[in-house]
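**Q** Got a predicted structure plus its sequence, pasted below:
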Amino acid sequence: MHRSTVSSDGMSRLYRLLAAVERVGNRLPHPFWLFWILSATLAVVSLALATAGVSVVLPNTGETVAVRSLLSLDGLAFAAGSALENFAGFPPLAVIVVVLLGVAVAEKSGLLAALLRLTVVRLPTRLITFATAFAAMTAHVMSDTAYLVMIPLGALAFRAAGRSPVLGVMVAYVSTAVGFNASPLVTPGDGIRTALTTTAAQTVDPNHVVTPVALYFFSAASSVFLALVITIVVETVLAKRPDLDGDVDGEGEGVGGLALTALERRALVRALATLVVIVAAVVTALAVPGSPLMGDHGSVVRSVVITNIAVFLSFTFAAVGLVYGRVTGTIPSISAAPPVMIDGVRQIAPVIVLFFAVSQFLAYFDWTGIGSLVTVEGADLLHALSAPHWVILVAIVLAISVLNLVITSGSAAWSILAPVLVPMTMYIGMAPELAMVGFQIGDSVTNPVTPMNAYFIMALGYVQKYRKDAGIGTLMSFTVPIALAILVAWTAFFLLWYALGIPLGPGVDVR
């Protein structure tokens, strides 16, 4: 039997429900094939609607859009003739590849892991939970690699503080998963989501651009808020469990010791100096009168630096990573950087393969006119219901949090939902960035409780290093309370932010 003391009927029913979700989810095809199945379904639906002569009038332009059949000669010609353009022009593709070129260098050099270790070790022992949780928020800049760094780091940090390493694993895993879309830094995920949102928003307003920093104020504030909520739940509920005196003889491999060596500290200082020089150079270039880097009418928000921030982020990560790597010897020369970048891109090969299928589906969705039909009819339904915007936002959060139990890939889910959700909300007077916030919350909160999350099993494996008889129920008994608390607290935080009218990011009003 597991040592978990959670055995109430309610929790048992929850475990059975999650087990059912796991069984259903395991029967779903690979996302690559899922999008082709959706494309085939779209083709059949477009044929039926085109045969029936269905059309819709766009409220923003008055243009009439008739549904076109993908199963026609015109449709087949479009599908064959636009395939390469659809893929090459898919906005998230370039963004994620460019950003990861730099992030790969910073990660391989050991710089990012060193920063996380410094974040944890600098704070007093009594703040170890908050330090670990906030470090996880910062680690989101490494995308999924954050799990690989944070989970062993959490065990090490808690053992060093004389606390249960099992609890450390739980805090690190849940913090990384439940707040995956909140960070004090701009992450590759921000680039993917905002590129998809821009494409969807431009079906309504061709001039609307959503930059990777569009939600920065909210995301940065959320990272601190979520770390606090996680700390409160852990310290008041989970840390008091009587079953935390488990096996503590497991190994804490993965990131090395917590304390930084003298060499690592010297490397961090030089990397920080490099960062300061780069930032100063960019600010100086922007400050030059008539600088071509500035946007129209001297707008910083529309400047080349912000609208193409992926390029600047990649260069910055690569530069500071090279400096750190040269000092520590992890990247001994500039010539060693390209292989590291290649390895970084190789790690996202599955995402690139998925993007090919996603890009075709989205192109078909737009060409057939079904996207316009769904968004306009959906907007009319919302108008008829006369629901306040905050009610719609809560509904978006709840619906996506349930969907995320099965489809845990945020980029895949947003690829499907953005073309419908973003224009629909724009038609009822809501900013497209609001729809993205609602998605990001719902897409995060259920990450740690679903077995469909690939890192769920990895986290369980680390728990079993310290507690040999741990099982899925053990992990869920820790993750479910935090996930539920975050769902309520983060949604309330979002509604308060909306009510106060605080900008979501630079130049992005919440209303």
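**A** Now that the structure is in, tell me what you want to look at.
**Q** hey, let's count contacts and neighbours off CA atoms from now on
**A** Will do.
**Q** For stretch 179-187, what is the distance to the chain centroid?
**A** Distance of stretch 179-187 from its chain centroid, counting by CA atoms, centre = their mean, to the nearest Å, is 7 Å.
**Q** Below is structure B, check it against A:
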Amino acid sequence: MSQAPANTPVAPRGWVVRALDRVEKIGNKLPDPAILFLLLMVAVWVVSWWLSGVTFEAIDPRTGNPIVVKNLLEGTALTGFAAAMVNTFVTFPPLGVVLVAMLGLGVAEHTGFISAALRAALSVTPRMLLTPALIGVGILSHIAVDAGYVLVIPLGAVIFYAAGRHPLAGIAAAFAGVSGGFSATMGIPSSLDPLLSGLTQTAAHLTDPTVSVNPLNNFFFTTASSVLIILVGWFLTDRVIEPRLRGTPVDGDASQMPKLDPLTASEKGGLGWAALAMGVTALLFLLTLLPEGSAWRAPDGTPLLPGQSNLLVAQAPLMQSIVPLIFVFFLVPGVVYGLVSGSVKTHRDVVQGMAKAMSGMGYYIVMAFFCAQFIWAFGQSNLGALIAVEGAGGLRALGLPTSVTLIGIILLTASVNLMIGSASAKWALISAIMVPMLMELGVSPDLTQAAYRVGDSTTNIITPLLPYFPLIVVFCQRYVKSSGIGTLLALMLPYSLTLLVTWTAFLLGYWALGFPLGFGASYEYVPAG
């Protein structure tokens, strides 16, 4: 199936498409992402200086003390910023995740393994099911922490292009599943479950020390939500996003783009041996994971089950090795495929594949440097904590009905999410106010947490402050050279707004019908005794 020509007739553009075009045009007039982060950092410095002398009554739930905005323009703060600059950059979490994963992916792509595997899969996959399958895989990737950003999203573009569809639509669909549906699950718990439940329980203990929050307290709701995410994403991708992209030419490096040519005999042989190598690698990994005393397990030696504390889950070598495992699981079959198919002659071909992958990451590394400095400065200033706590306090002061308050929590979280990317950091600030407040109204911590999870997901995909946002822009530029922040914003805005409305309505309907939220969860809070 060939790529549709750029001059394919385009249907008249409705007001939605024209509005998105306007968003893209305005967004692409913003400074380069690297300079944008630099300007935002300077703005944080100035605002922190302006507010540093103001006394706030808002209490930081993490310390129990009033929030104090730190002046980042004073001498000690500036010298501290300079002293920490290198460490801030090299320890920026997305940087290592992206570069290490891309080493393995680079070899698999350079040898032709990924192209051959996708062509084989697409030959038996109905074209109409590519979108829901891709979004579902994006949701499923949550069990591997942030792997979806560096694995599923670029493969979404490859899959769509190879199937004769627009690659940016593939990026949009994958991004919607990976990040827009961040709180959804596909029947498998993620590391986010114990993380949030631990914070929820801590907040609930401010009112009732006897409350116990199960790590799977939202499991049924988040699993059901995955169906909603897939259906909404499927409709928007096929009916809104892709039709709008018909007039956008794919002008990237054609030599790097996959084609749906039939597999040759050598490619079939290489693919078979590569699949066997991947299977053997997975089997060996499982054999080291299953024993009771496995070194992969949590510090206390028990399996990685949801009942463990989030500290033990985070400390488990398995959870800390997701990205290296991705590196190995693509490196091994990539090398085997290359040796059998003939695309790898010596070890130099393998190293060349890694170097080629790194050469394409130069622009991302520059953006990551400025992004890391901005995020560090924003965190040091305490401005994010002030915004979150003041917003939650204002919502409490309104004294709205329960259903409206839940909507308020969702909107507050979605707004704060545009500035604070960390799910745990936001919930640590907001939960200490909203969980006890709703408990006084008879609302369980489980339901309050579910409302937070909806708001936490829906605006991930439209904030340039998401640490992985610059990386997604780079992925877009591989296929459409003129892509910028505005391009990605226009792609993802329909998903964000639609999910915000439909997922909120879904939660309220789920609550009204009394479906169980999760294991050991309830909708109502009844004080003990």
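**A** Perfect, I can see it now. Fair warning: this is a prediction, and the values are worked out from it, not measured in the lab.
**Q** Strands of structure 1, start to end?
**A** Read by DSSP state E, structure 1 holds these strands, from start to end of the chain: 55-57, 64-66.
**Q** so of these, which one's packed in deepest?
**A** Scoring the strands of structure 1 by mean neighbour count under mean count of other CA atoms under 10 Å gives strand 55-57 as the most buried, with a mean of 17.
**Q** Contacts for that strand, please.
**A** For strand 55-57 of structure 1, contacts defined as CA atoms under 8 Å, 6 or more residues apart in numbering pick out 63-67, 372-373, 376.
**Q** ok, 7 Å please
**A** For strand 55-57 of structure 1, the surrounding residues in contact (CA atoms under 7 Å, 6 or more residues apart in numbering) are 63-67, 373.
**Q** quick one on the thing from earlier: would you mind putting the strands of structure 1 into JSON lines with distance to residue 267 of structure 1 alongside?
**A** Converted to JSON lines, those look like this (distance: least, CA to CA, whole Å):
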{"stretch": "strand 55-57", "distance to residue 267 of structure 1": "60"}
{"stretch": "strand 64-66", "distance to residue 267 of structure 1": "59"}
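**Q** just so I know, which of these lies nearest residue 437 of structure 1?
**A** Proximity to residue 437 of structure 1 (CA to CA) singles out strand 55-57 among those, at 28.0 Å.
**Q** Tell me roughly how far the closest one lies from structure 2 on average.
**A** Once superposed with structure 2, the aligned residues differ from strand 55-57 of structure 1 by a mean of 4.5 Å; criterion: mean CA distance after the TM-score superposition for structure 1.
**Q** corresponding residue for residue 318 of structure 1 in structure 2?
**A** Under the alignment (TM-score structural alignment), residue 318 of structure 1 maps onto residue 331 of structure 2.
**Q** what's the closest non-adjacent residue to its match?
**A** What sits nearest to residue 331 of structure 2 in space, not counting adjacent residues and going by CA to CA, 6 or more residues apart in numbering, is residue 104, at 4.7 Å.
**Q** what's the counterpart of the one you found in structure 1?
**A** Taking TM-score structural alignment as the criterion, the aligned counterpart of residue 104 of structure 2 in structure 1 is residue 102.
**Q** For its match, give me its contacts.
**A** For residue 102 of structure 1, the contact set (CA under 7 Å, 6+ apart) comprises 314-315, 317-318.
**Q** and it, how far is that from residue 141 of structure 1?
**A** In this structure, residue 102 of structure 1 and residue 141 of structure 1 are separated by 11 Å, where distance is defined by CA to CA, to the nearest Å.
**Q** Repeat that for residue 483 of structure 1.
**A** Shown here: residue 483 of structure 1 relative to residue 141 of structure 1, a distance of 21 Å by CA to CA.
**Q** So which residue is smack in the middle of structure 2?
**A** In structure 2, the C-alpha closest to the average C-alpha coordinate belongs to residue 179, at a distance of 3.5 Å (CA atoms, centre = their mean).
**Q** Quick check, that one in contact with residue 459.
**A** No. Applying CA atoms under 7 Å as the test, residue 179 of structure 2 and residue 459 come out as separate, 8.7 Å apart.
**Q** re the thing from before, shouldn't the match of residue 318 of structure 1 be in contact with residue 106?
**A** No. Proximity of residue 331 of structure 2 to residue 106 does not meet the contact threshold set by CA under 7 Å, at 8.4 Å.
**Q** Neighbour count for these two, which is higher?
**A** Legend: neighbour count by other CA atoms under 10 Å for residue 331 of structure 2 and residue 106, higher for residue 106 (28 against 24).
**Q** residue contacts, the more buried one?
**A** Counting by CA under 7 Å, 6+ apart, residue 106 of structure 2 makes contact with 353-354, 356-357.
**Q** If you map those onto structure 1, which are still there?
**A** Using both residues aligned by TM-score structural alignment, their matches' CA atoms under 7 Å as the contact test, the members of the contacts of residue 106 of structure 2 still in contact in structure 1 are 353-354, 357.
**Q** Buried among these? Need that as a selection in PyMOL.
**A** For the buried members of these, the matching PyMOL selection, counting by 16 or more other CA atoms under 10 Å, is:
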select buried, resi 353+354+357
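**Q** Done for today, thanks.
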